[in-house]
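Participant: Okay, here's the prediction I keep looking at, along with the sequence it came from:
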Amino acid sequence: MLSLLLLVFLVELGAHLVNTIGAATINNLLWNLYLALPTQTSKQAAENKKLQKDYLTIRRDLNATSSQDQFAKWAKLRRQHDKMLEQLEKMKSSYEASKSKFESSIGIVRWTATTGLKFILPFWYAKQPMFWLPQGWFPYYVEWVLSFPRAPVGSVSIASWQAACTGMVLLASDTVAAILGLLFGAKVTPEQPFEGGTEKETIPKSQEAKSKKES
């Protein structure tokens, strides 16, 4: 069974990932994964894609056909074009409705698994100690603060453990971001010309000729 210590950490980690990646990005990723499954929605999406491809072909042929010189062909293509356009509009409405319903369901699950648990767990397990501190290692006021609000004195409360997990996740995230910035964001600076005294100084030709003339 998943321990309460690990559960609190995973909730804080999940909430941080959602805030970092973004809810819209997660919704799109899960929606694409859902479309990869053999469901009715994925079947409709494949049919919509095929119909859209056929519609673009008919539209291209229609634009390339003269309504005056080839009226019969143009009229036939026009009827097919209008029929496919109407089908596409209906499929698009159904597709958008399915996607909106999916995103609403995912939003409820995501909120419950992150923000909801962040409030429910400290309230439900407020009196339960996460773990006990070594006896005599800390002064009384430190033990009282770590057990706040309702855990036994001498233990670490779920609120304190939650705050510690939040700090650990933020610290790890900043560390990873800094390392990635150094690896991928560093720019190679061009070599600067050496300006020391060992470089051969160039003398203008006018000054060189003048010095020869004086000598």
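Facilitator: Looks like it arrived, so ask away. Just so it is clear, the model here is predicted, and its values are computed rather than measured.
Participant: use CA for all of it now, contacts and neighbours both
Facilitator: OK.
Participant: contacting residues around the helix or strand harbouring Arg59?
Facilitator: Using DSSP states H and E, the element containing Arg59 is helix 40-63. By Cα atoms under 8 Å, 6 or more residues apart in numbering, the residues outside helix 40-63 that reach it are 34-36, 74, 77-78, 80-81, 84-85, 88, 91-92, 95, 98.
Participant: Can I have the buried ones of those residues as a ChimeraX selection?
Facilitator: Buried members of the contacts of helix 40-63, defined by 16 or more other Cα atoms under 10 Å, are picked up in ChimeraX with:
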select :35,74,77,78,80,81,84,85,88,91,95
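Participant: putting a second one here so we can go through both:
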Amino acid sequence: MHPALLILLCVLATSALSAVGHARITSLLSPLYLRLFHARAHAHSRAARAELLRLRLELGGISAQDDFAKWAKMRRRVDKLQVEAEAGNASTQAALSFFALLIRAGMLLATTVFPFVLTTYYGKTPMFFLPPARPNAPEGTTWLGPIGWVLSLTAAPAVSAGVWSTVVTRVLGLAIGAVASVSKDVQGVRSKRAAAQAGTAAGAEGEKAGQKSAVGAGGKGEKKMQ
């Protein structure tokens, strides 16, 4: 695979990860993580919570004055299950916190460290060769002039990996921003249109109600005159 295409795919992947965000990725993958690595503890915690809810409902139907022995026995079971449920919740929260830390570290590696290593590895590899200024121009001279020299740093006379990565990231960011702005404008127009339609419908219903009231009042007046 050509290095330019590889860097382009890397920028697309990192931009997608950044757009989704750490919190959303963590919330989406947390259930899968618990099922794969903490299945037994998670299942036990869920069963304890379900049993605790059932016993609390059953305890609510027992009178402590009429049947104190049964009520006390049920109360001890509820307290024991509550302790187990709290311990299970604490264990689950600790596992989720560790998983969130792993996701954060993984995103740091994927969005910062890996692109840096990739552009450094291909730092002297030309991405695109710049056209010369003229047929007999000195070596390294391009039709972009000094700008061509800046674009070809560490990879003259071609566009370097660092510059290519920066340009792709910038263009992709502008494209994402433009799409988000257009989407926001479209949603705003739809909301205004829906509000206008709702107002028109409410006005029409009000007019119909007024006409019915006027007709009813006219009928009553005619009956009184008769």
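Facilitator: In hand now; what should we look at? All values derive from a computational prediction rather than experimental measurement.
Participant: For the aligned partner of Ala64 of structure 2 in structure 1, which non-adjacent residue is spatially closest?
Facilitator: Using TM-score structural alignment as the criterion, Ala64 of structure 2 maps onto Ser67 of structure 1. What sits nearest to Ser67 of structure 1 in space, not counting adjacent residues and going by Cα to Cα, 6 or more residues apart in numbering, is Trp74, at 5.5 Å.
Participant: max-length helix in structure 2?
Facilitator: helix 161-225 (DSSP state H).
Participant: about what we covered before: how near is the match of Ala64 of structure 2 to Tyr55 of structure 1?
Facilitator: Using Cα to Cα, to the nearest Å, we find Ser67 of structure 1 at a distance of 19 Å from Tyr55 of structure 1.
Participant: With Phe148 of structure 1 instead?
Facilitator: 65 Å.
Participant: same deal with Thr175 of structure 1?
Facilitator: Thr175 of structure 1 is 51 Å from Tyr55 of structure 1, by Cα to Cα.
Participant: How about Leu13 of structure 1?
Facilitator: Applying Cα to Cα, the value for Leu13 of structure 1 to Tyr55 of structure 1 is 46 Å.
Participant: cool, Met130 of structure 1 as well?
Facilitator: Where Tyr55 of structure 1 is concerned, Met130 of structure 1 sits at a distance of 62 Å (Cα to Cα).
Participant: One more: Phe138 of structure 1?
Facilitator: 74 Å.
Participant: the more surrounded of the two?
Facilitator: Tyr55 (20 against 12; other Cα atoms under 10 Å).
Participant: counterpart of that one in structure 2?
Facilitator: So Tyr55 of structure 1 corresponds to Leu52, using TM-score structural alignment.
Participant: repeat for Thr115 of structure 1
Facilitator: The equivalent of Thr115 of structure 1 in structure 2 is Thr112 (alignment by TM-score structural alignment).
Participant: what's the burial count for that match?
Facilitator: Neighbours of Thr112 of structure 2 using other Cα under 10 Å come to 12.
Participant: Name the SS class of it, please.
Facilitator: Put simply, Thr112 of structure 2 is helix when judged by DSSP: H, G, I helix; E, B strand; the rest coil.
Participant: Packing partners of the longest helix anywhere in structure 1?
Facilitator: If you go by DSSP H, structure 1 has its longest helix at helix 71-111. Helix 71-111 of structure 1 sits against helix 23-35, helix 40-63, with contacts defined as 3 or more Cα pairs under 8 Å, 6 or more residues apart in numbering; DSSP states H and E.
Participant: Out of the ones you listed, which is closest to Phe119 of structure 1?
Facilitator: helix 23-35 (19.5 Å; Cα to Cα).
Participant: Mind listing residues that contact that closest one?
Facilitator: Val18, Thr41, Ser42, Ala45, Lys99, Phe102, Glu103, Ile106.
Participant: Give me the aligned partner of Ser147 of structure 1 over in structure 2.
Facilitator: Under TM-score structural alignment, Ser147 of structure 1 pairs with Ser152 in structure 2.
Participant: I figured that match hits Ser160, correct?
Facilitator: Yes - Ser152 of structure 2 sits in contact with Ser160 when judged by Cα atoms under 8 Å, with a separation of 5.2 Å.
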